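S.K.: dropping the sequence and predicted coords here.
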Amino acid sequence: MAASVTDRFLRYVVIDTQSDAASPTQPSTEKQKKLGRLLVEELLEIGVSDAHLDEHGYVYATIPANTPKNNVPVICFCAHMDTAPDFSGTNVKPQIVRNYRGGDIRLPGDPSQVIRVADNPVLNDLIGHDIVTSDGTTLLGADDKAGVAEIMAAAEFLIKNPDIKHGTIRILFTTDEEIGRGVDKVDLKKLGADFGYTMDGETAGTIEDETFSADALEIAIKGVAIHPGFAYGKMENAIRIAGAIIDRLPKDMAPETTKDRVGFIHPTGVSGVMEKANLSLIIRDFTEDGLKHKEALLENITKEVMKDYPGSSYTFTLKEQYRNMKVVLDRHPEIVEYAIEAIRRAGIEPERGSIRGGTDGSRLSFMGLPCPNIFAGGHAFHSPLEFVSSQDMEKAVKTIVELAKLWEERA
């Protein structure tokens, strides 16, 4: 399995699939379909006869049941094809550190980029593994092409080993997850699954049944513009207003100063001229109350700043992004419990975790498809220091296979 999943992964990461939040289309970039078409071609080659790419760039496919039992639930395995806009995904050059012996890993394309053990202590658990990195000039794309490769490798393994009994398995590869639109156009009726698992987690052995709840906020500021030579007592510069709001954000409520179950307020973009400015922020918390508290705090900060600019005005536009999937998954505990057992059967000690972020599973859970998140093995996502272990990807493949077996056994 290791060679198969790694070979697939190396094939997929060189295809640029970055999504683009500024694009109104779905998928946001046509290049995501290039990977989708390749996946359909490979699925057809291994015998998944209904594999196809829809107009939104999603890949749907089915591994038919091969069990005489007629009460085995239909499971969906899901991963996203796009990579984050945070760092370039163009011209990815994957590198393999074979039989890793420990120590920092300096990346050859940009020697200033170093994957340090001090920053990534998980490397101490990967001695002897084959570690895949980028060359330091781009993302690697393990988020989430590791998950894509694992589902593909598991699909091939199950088809080639018909003695392993399982129910119907649905495969879903999505677009635009990184910009919060991953399941906007998913047809759940067409998917026809009872529940799912996203393969989009981090450390081997982790099963995550909780995510942040998330909102996006846009603050549009209208200032007072006038020629700077005649501005005394009259100008109200919208850029300065936006800067004042940012400056007053609590320093202990930022992504870089919070961890574990503490949420944050995070400015993600600012643009403007003297007359008008726009400030984009994301709000994250594990509870709905925490989310609302942060949004109220932000509006109070804005109101306080605006008192110094009586001729100016602002508007708040709040958009719900996703909610903590634990609310849904707690009503279906066996979905997570079976995943824990499958991870154990794959030879790893399982660990439950919470995601300081979201997955397609967050939205799918509230759309009616309960969907926890299983490890894919990648680390340092959204950066040129991203890396993944071939052996951990193999364990993820085994976990998928064991899950398919478990649901059939216990039906």
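M.R.: Happy to help now that I have it. Quick caveat, the model's predicted, so the values are computed rather than measured.
S.K.: from here on, contacts and neighbour counts on C-alpha atoms
M.R.: OK.
S.K.: just the strands in the stretch 151-300 of the chain please.
M.R.: Taking DSSP state E, counting those that start in this stretch, the strands of the stretch 151-300 of the chain run over residues 169-174, 195-201, 206-211, 213-222, 264-272, 276-285.
S.K.: ok, the closest residue to L53 other than its chain neighbours - contacts?
M.R.: Of all residues not flanking L53 in the chain, V59 sits nearest, at 4.6 Å (CA to CA, 6 or more residues apart in numbering). The contact partners of V59, by CA atoms under 8 Å, 6 or more residues apart in numbering, come to G36, L39, V40, A51, H52, L53, I171, L172, F173, T174.
S.K.: between the strands of the stretch 151-300 of the chain, which one is nearest to T315?
M.R.: Ranking the strands of the stretch 151-300 of the chain by proximity to T315 (CA to CA) places strand 213-222 first, at 5.2 Å.
S.K.: for L297, which of the strands of the stretch 151-300 of the chain is the nearest?
M.R.: Nearest to L297, of all those, is strand 264-272, at 9.8 Å by CA to CA.
S.K.: and the angle for the closest one with strand 213-222?
M.R.: 30 degrees (axes from the mean of the first three to the mean of the last three CA atoms, to 10 degrees).
S.K.: grab the most central residue of the chain for me.
M.R.: The centre of the chain sits closest to T359, judged by CA atoms, centre = their mean, with a distance of 4.9 Å.
S.K.: can I assume that residue is in contact with I179?
M.R.: No. Using CA atoms under 8 Å, T359 is not in contact with I179; the gap is 10.7 Å.
S.K.: ok, back up a step: would you list the contacts of V59 in JSON lines and tack on neighbour count and distance to E208?
M.R.: Shown next, in JSON lines, are the contacts of V59 (neighbours: other CA atoms under 10 Å; distance: CA to CA, whole Å):
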{"residue": "G36", "neighbour count": "24", "distance to E208": "26"}
{"residue": "L39", "neighbour count": "23", "distance to E208": "26"}
{"residue": "V40", "neighbour count": "19", "distance to E208": "28"}
{"residue": "A51", "neighbour count": "21", "distance to E208": "28"}
{"residue": "H52", "neighbour count": "19", "distance to E208": "29"}
{"residue": "L53", "neighbour count": "18", "distance to E208": "28"}
{"residue": "I171", "neighbour count": "23", "distance to E208": "20"}
{"residue": "L172", "neighbour count": "22", "distance to E208": "19"}
{"residue": "F173", "neighbour count": "24", "distance to E208": "19"}
{"residue": "T174", "neighbour count": "27", "distance to E208": "19"}
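S.K.: how about the residues you listed, which pair is most distant?
M.R.: A51 and T174, at 13.6 Å, using CA to CA across those.
S.K.: now for the helix or strand encompassing C78, which elements pack on it?
M.R.: Assessed by DSSP states H and E, C78 sits inside strand 75-80. Other elements packing on strand 75-80 under the criterion 3 or more CA pairs under 8 Å, 6 or more residues apart in numbering; DSSP states H and E are helix 142-160, strand 169-174, strand 195-201.
S.K.: in addition, the following structure is provided for comparison:
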Amino acid sequence: MTNKQHIIDRFVSYVKIDTQSDPNSNATPSTEKQWVLARKLAEELREIGMSDVELDENAYVMATLPATVAHKVPVIGFISHFDTSPDFSGTNVNPQIIEDYDGEDIVLDEEKNIILSPEYFEDLAQYKGQTIITTDGTTLLGADDKAGITEIMTAMQYLLDNPDIPHGKIRICFTPDEEIGRGAHKFDVEKFGAEWAYTMDGSQIGELEFENFHAAQAIVKVQGKSVHPGYAKDKMVNSMYIAQDFINSLPRLETPEHTKGRQGFFHLSSIKGDVEQTQLEYIIRDHDKDHFEARKEMMLDLKNEICAQYGSKCIEIELKDQYANMREKIEPVMHIVEIAEDAMEAVNIEPLIKPIRGGTDGAQLSYMGLPCPNIFAGGHNFHGKYEYIPVESMQKAAEVIVKIAELTSERYQ
């Protein structure tokens, strides 16, 4: 259905534009450089013939594909984000294209001995014989989520070029700042006007997700007392030692490196401090709402225990909920998941239905009134130098979008 070289060219043109978001900025988008790709996408949408193309003051790009059928069909949408993670450099991305992958190690950077190996990244072996796009070992790739944008653009162009394919009205949106948790914050659901949508933001081919973590952030501030170490007996209180007690008192095996599936965790993402004050930053995650609430209570109980030992004000905790599991919003409209599942099977993809071990714009959008399951974009090892994507997975994702549009029209005849 889709031309491989066109997909490669389109994807490479997107990933070469640095769109890294910044959690320390309060602007939307959080970085000026995101505007470069936003403007490019708006212009491309106009060039391929999309209607109602709009780039708003916050860099959200929306457009419409008009219906090709006369009967009433629910308006559906497809959404992807164009920012890349602040976790790793997205500057001067230099993709490597590996044709007919032989199943062996891929050297990303020979000088630094950075190797993408199927012995360590086992999923790589399943793509033997395909075309793989990798990094050069110095940046991330940006398949999260420029692959999703590539797939949506490719599918829209295909539907425009083939007006005989029956489908209802389709809305698309490309968003900033998803990687810092703000991709849906200024999303205008009413203006978007879809009954439901799909984020093209999953990982390996076949992924179909409609549940995600409940999420919270915890900032733990530990207060000590700094005294000259030569005269510190019974006077100094070292905040770093108290922080160490706090860290060690949480379940050591309930961390990201020891959990999978629906298991939740506490993740210490940052620590900085001195004798006088130490600050810990945690993210708290769990698929189960009761377990999620219990994790937050555990932190507060631990704070009280330590304060009873070192002083009533030695620890303060700021807890902030970030997003909720979208499952409860999707279950009443499970037909939208079933349509995606049927679309995958129709293009010979085995659906892999599993919970997201993370968040997605779709979770926030679902609670904003736009039910929004998540579909694979095809990439692996996001947010780092070992990121890669098979071109064939992007082709299949574009086919799934087209088939969803077609099946939705058929079901409402």
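M.R.: Done, it's in. Remember, it's a predicted structure, so these values are computed and weren't measured experimentally.
S.K.: the residue nearest to the centre of the first structure: what's it in contact with?
M.R.: E177, T198, D200, T211, N373.
S.K.: 6 Å instead, please
M.R.: Listed by CA atoms under 6 Å, 6 or more residues apart in numbering, T359 of the first structure has no contact partners.
S.K.: how close does the equivalent of it over in the second structure sit to H214 of the second structure?
M.R.: If you follow T359 of the first structure across to the second structure using TM-score structural alignment, you land on T360. Counting by CA to CA, to the nearest Å, the separation of T360 of the second structure from H214 of the second structure is 11 Å.
S.K.: what about the helices in the stretch 51-200 of the first structure?
M.R.: Counting by DSSP state H, counting those that start in this stretch, the segments of the stretch 51-200 of the first structure that form helices are 142-160, 188-191.
S.K.: name the stretch among these that sits most buried.
M.R.: Comparing these by mean neighbour count (mean count of other CA atoms under 10 Å), helix 142-160 ranks first with a mean of 25.
S.K.: in the second structure, point out the residues matching that one.
M.R.: Counting by TM-score structural alignment, helix 142-160 of the first structure falls onto residues 143-161 of the second structure.
S.K.: what does that stretch rub up against?
M.R.: F11, S80, H81, F82, M200, D201, A377, G379, A398, V402.
S.K.: can you say which two of those are spatially most distant?
M.R.: Largest separation among the contacts of stretch 143-161 of the second structure by CA to CA: F82 and V402, giving 21.1 Å.
S.K.: okay, now V262 of the first structure: neighbour count?
M.R.: 18 (other CA atoms under 10 Å).
S.K.: please report the distance of it from S354 of the first structure.
M.R.: Taken as CA to CA, the span from V262 of the first structure to S354 of the first structure is 11 Å.
S.K.: next one: V72 of the first structure
M.R.: Counting by CA to CA, the gap from V72 of the first structure to S354 of the first structure is 28 Å.
S.K.: out of the helices of the stretch 51-200 of the first structure, which comes closest to K276 of the first structure?
M.R.: helix 142-160 (36.3 Å).
S.K.: mean distance between that closest one and the second structure after superposition?
M.R.: Here the mean offset of helix 142-160 of the first structure against the second structure after fitting is 0.8 Å, by mean CA distance after the TM-score superposition for the first structure.
S.K.: which SSE is T6 of the first structure in?
M.R.: Secondary structure from DSSP H and E places T6 of the first structure in helix 2-13.
S.K.: and that helix with helix 142-160, angle?
M.R.: Angle of helix 2-13 of the first structure versus helix 142-160, following the same axes, to 10 degrees, is 130 degrees.
S.K.: read off where the helix or strand that helix 2-13 of the first structure is followed by ends up in the second structure.
M.R.: Remark: after helix 2-13 of the first structure, the chain's next helix or strand is helix 32-46, criterion DSSP H and E. For helix 32-46 of the first structure, the aligned range in the second structure is residues 34-48, judged by TM-score structural alignment.
S.K.: follow-up on the earlier one: show me which of the contacts of V59 of the first structure is closest to V5 of the first structure.
M.R.: L39 (13.3 Å).
S.K.: and which of the contacts of stretch 143-161 of the second structure is nearest R295 of the second structure?
M.R.: D201 (27.6 Å).
S.K.: so how many other residues sit close to the aligned residue in the first structure for that closest one?
M.R.: Under the alignment by TM-score structural alignment, D201 of the second structure pairs with D200 in the first structure. Neighbourhood size, D200 of the first structure [other CA under 10 Å]: 27.
S.K.: contacts for stretch 287-298 of the first structure?
M.R.: Taking CA under 6 Å, 6+ apart as the rule, stretch 287-298 of the first structure contacts D285.
S.K.: how close does V48 of the first structure sit to V397 of the first structure?
M.R.: To V397 of the first structure, V48 of the first structure is 17 Å away according to CA to CA.
S.K.: how many neighbouring residues does the closest residue to A405 of the second structure other than its chain neighbours have?
M.R.: Using CA to CA, 6+ apart and skipping residues adjacent in sequence, the residue nearest A405 of the second structure is H167, 5.3 Å away. The tally of other residues near H167 of the second structure (other CA under 10 Å) stands at 28.
S.K.: wait, H167 of the second structure touches T408, no?
M.R.: No. Counting by CA atoms under 6 Å, H167 of the second structure sits too far from T408 to count as a contact (7.1 Å).
S.K.: out of the strands of the stretch 151-300 of the first structure, nearest to L318 of the first structure?
M.R.: Smallest distance to L318 of the first structure across those (CA to CA): 4.6 Å, for strand 213-222.
S.K.: and K320 of the second structure, what element?
M.R.: K320 of the second structure belongs to strand 315-323, assigned by DSSP H and E.
S.K.: now do the buried residues in that strand.
M.R.: I315, E316, I317, L319, Q322, Y323 (16 or more other CA atoms under 10 Å).
S.K.: equivalent analysis for stretch 44-57 of the second structure, please.
M.R.: So for stretch 44-57 of the second structure, counting by 16+ other CA under 10 Å, buried means L45, M50, V53, E54, L55.
S.K.: tell me which of those fall in strands.
M.R.: V53, E54, L55 (DSSP state E).
S.K.: with those in mind, which one is nearest to D245 of the second structure?
M.R.: For these, the nearest to D245 of the second structure is L55 (49.8 Å; CA to CA).
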